[in-house]
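Student: I'd like to go over a predicted model; first the sequence, then the structure.
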Amino acid sequence: MKRTSWLPGLVLSCLLFCPLAQAREWLAVGTDFPQLYEQDGQGRFIGLGADLLRVVLGEMGDSVRFELYPWARAQLMVAEGRADILVGPYRTPEREMRMLFTRHAFYRDRLVFYARSDQPLEWGGDYARLQGQRVAAIRGWVYGDRFDHARAHLDLRSVEGVGNALLMLQHGRIDLLATNERNSRPWIEALPAGSLVQLQPAIDSKDGYFAFPRREPYEALKVRFDETFQRLLEDGRFARMAAEAGVQVPE
């Protein structure tokens, strides 16, 4: 009996500590976000969001696998627990009901309208001036409270993807495109110079986060993730990574 008296203690120790030592591979999903989450020519995921996940989860002793989906589907996958991490969502009360957001944002977007240069519009921040204009918004995107309050009074079309929306604008199928500078820049640079103009002022600015399913097992992941990300903020590594990626970050 004495030779087996250590077994209960060993079993208890394994139950308490062994799961913590097991590395976990997490599934991160998102859509093509230039500078944040995209694939290079070899299929490797690049951008600040992908790099941050590798570093943070690596320091936690875990790893990450990446997949690309349309934005609305990626959000649904995380909300339903079919994926573990959503890359880059803006924070809204509706999304917080379905997902757990990280404490810190990792980038900031400037939301703007684009118009064709031969049909410029002085909107001056007044949504009443947009009446009669065919306005495209990207499906699943968030544009801020003022834009949402004006939706009912706009001739609004929901479009899948920035590239499609910019082609519609270029060919006169819409009059205005509501988008963000970062996502739009690569597409606009591929168009004839000066064909589009950005309207002033901006629609809004929004910060982007990582998010997890709002389920009990992910609460511990969020705590560990926040603690590790905080260390990157404090030691300057995050600032260096953001500067190398050319990404604007929250002040």
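Tutor: Okay, I see it.

Student: switch to C-alpha atoms for all contacts and neighbour counts from now on
Tutor: OK.

Student: now Ser205, nearest residue through space, not along the chain?
Tutor: The shortest distance from Ser205 to any non-neighbouring residue, by Cα to Cα, 6 or more residues apart in numbering, is to Arg110 (4.4 Å).

Student: tell me the SS of the one you found?
Tutor: Secondary structure, DSSP: H, G, I helix; E, B strand; the rest coil: Arg110 is strand.

Student: and what of Pro201?
Tutor: Pro201 - assigned by three-state DSSP - is coil.

Student: show me the contacts for it.
Tutor: Val112, Gly124, Gly125 (Cα atoms under 8 Å, 6 or more residues apart in numbering).

Student: count the residues that sit near the residue nearest to Ser205.
Tutor: 16 (other Cα atoms under 10 Å).

Student: wait, it sits on Asn180?
Tutor: Yes. With contact defined as Cα atoms under 8 Å, Arg110 and Asn180 form a contacting pair (5.5 Å).

Student: picking that back up, for the residue nearest to Ser205, give me its contacts.
Tutor: Asn180, Glu181, Arg182, Ala202, Ile203, Asp204, Ser205, Lys206.

Student: leaving aside the residues next to it on the chain, what's closest to the fourth one?
Tutor: Once its chain neighbours are removed from consideration, Ala202 has its nearest residue in Val112; the separation is 4.7 Å (Cα to Cα, 6+ apart).

Student: against that first model, consider the following:
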Amino acid sequence: MKLKLRILALITLLIPSYLFSVEQPLSIAFVEYPPYHFTSGDGVEGISIRIIEEAFRRTEIPIEFNVMPWSRALIWLRLGKIDGMVGVFIRPERLEYIDYSKLPLSKAQIHLFVTEGSNIEYSEDLTKLSHFRFGVKKDFSYGPYFDDLVAQNKLTKLTYEVDIPQLLVKLCTGVTDIMVGERRNSEYVFNQLIKETYPQLTRCKKIIALTPAIDARLAYLAFSKQNQLTDIRDRFDEAMNSMKQDGSLNRIIQSYDPQLSN
């Protein structure tokens, strides 16, 4: 009898957990990051959201989205309290607890932003701007070039915030001189806040993205290694490949902006 129980327990461990309860949806976290992933009324919206929904529709695996702060989502992903997270960049230390999708969800163009009329220029050497005050997002990667300069204490005048509106406010009120951000996201949020006559941005007529970009990063769907979701990750990758081949991936992307393509 004990031998049978041991065999049953071993078989149970070998079967992916999602097969025991196909009705239990995968919990996928995201942060407010329009136009890629964001809340809209009682639902969720964005380029990456639509891509993920279509891929999992093809795999017939139920999912649910949960919005939460970036730092908490990373911690919960490590602990296995959530199954996945949208729009995560690859960093070496994250490979310990994340299985990434093979195809990216989006390509992020990281720029330095200043206010209109600023005399700050970028010559592809960030160390020449080290005397300026930078606004950056907490626990966010801006690419190896920027991240390494911070790690080496060559960029030290950093102000951290948890979301883009707070960073925009500090840029527009002069608390910081430069904001680091993804171009499409930063411009989208700024334009939305201006439309809402956000009072703290009244001094800021426009934000300018300095060129060239300091980095271009690919953002992926991250799966928690703690929850042993390799099989599901592989099925998601297969669905993404089929979407790329039949053109539906680009159709989703271009439905938000005809100038975008993957």
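Tutor: Perfect, thanks for sending it. Small disclaimer: the values here were computed from a predicted structure and weren't measured.

Student: just give the TM-score of the two.
Tutor: Overlay of the two chains. TM-score (TM-score structural alignment, normalised by the length of structure 1): 0.86; 236 aligned residues with a Cα RMSD of 2.4 Å.

Student: Gly163 of structure 1: which of the contacts of Pro201 of structure 1 is nearest?
Tutor: For those, the minimum distance to Gly163 of structure 1 (Cα to Cα) is 15.5 Å, reached by Val112.

Student: hmm, back to that, quick one: which of the contacts of Pro201 of structure 1 has the most company?
Tutor: Of the contacts of Pro201 of structure 1, with other Cα under 10 Å as the count, Val112 tops at 21 neighbours.

Student: which one in structure 2 is aligned with it?
Tutor: Matched to structure 2 by TM-score structural alignment, Val112 of structure 1 sits across from His111.

Student: contacts only, for that match.
Tutor: Val180, Gly181, Glu182, Arg183, Ala209, Leu210, Thr211, Pro212, Ala213, Ile214, Asp215.

Student: burial of the aligned residue in structure 1 for the fourth one, as a residue count?
Tutor: In structure 1, the residue paired with Arg183 of structure 2 according to TM-score structural alignment is Glu181. One way to gauge burial is a neighbour count; for Glu181 of structure 1, by other Cα under 10 Å, it gives 17.

Student: roughly how far apart are Glu181 of structure 1 and Ile203 of structure 1?
Tutor: 11 Å (Cα to Cα, to the nearest Å).

Student: could you name every residue contacting both of these two?
Tutor: With Cα under 8 Å, 6+ apart, Glu181 of structure 1 and Ile203 have common neighbours Arg110, Leu111, Val112.

Student: what residues sit buried inside stretch 150-161 of structure 1?
Tutor: Residues of stretch 150-161 of structure 1 classed as buried: Leu154, Leu156, Val159, Gly161 (neighbour count, 16 or more other Cα atoms under 10 Å).

Student: output the shared contacts of Glu181 and Ile203 of structure 1 in a markdown table, with distance to Ala79 of structure 1 appended to each entry.
Tutor: Below are these laid out as a markdown table (distance: Cα to Cα, whole Å):
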| residue | distance to Ala79 of structure 1 |
| --- | --- |
| Arg110 | 26 |
| Leu111 | 25 |
| Val112 | 28 |
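
Student: coming back round to it: tell me which of the buried residues of stretch 150-161 of structure 1 is nearest to Leu68 of structure 1?
Tutor: Gly161 (13.3 Å).

Student: quick one: that closest one from Val55 of structure 1, how far?
Tutor: For Gly161 of structure 1, the distance to Val55 of structure 1 - Cα to Cα - is 29 Å.

Student: with Tyr209 of structure 1 instead?
Tutor: For Tyr209 of structure 1, the distance to Val55 of structure 1 - Cα to Cα - is 16 Å.

Student: what's the average distance of the helix of greatest length in structure 1 to structure 2?
Tutor: If you go by DSSP state H, structure 1 has its longest helix at helix 216-234. Here helix 216-234 of structure 1 is compared with structure 2 after superposition; its mean distance to the aligned residues, by mean Cα distance after the TM-score superposition for structure 1, is 1.4 Å.

Student: with that, I have no additional questions.
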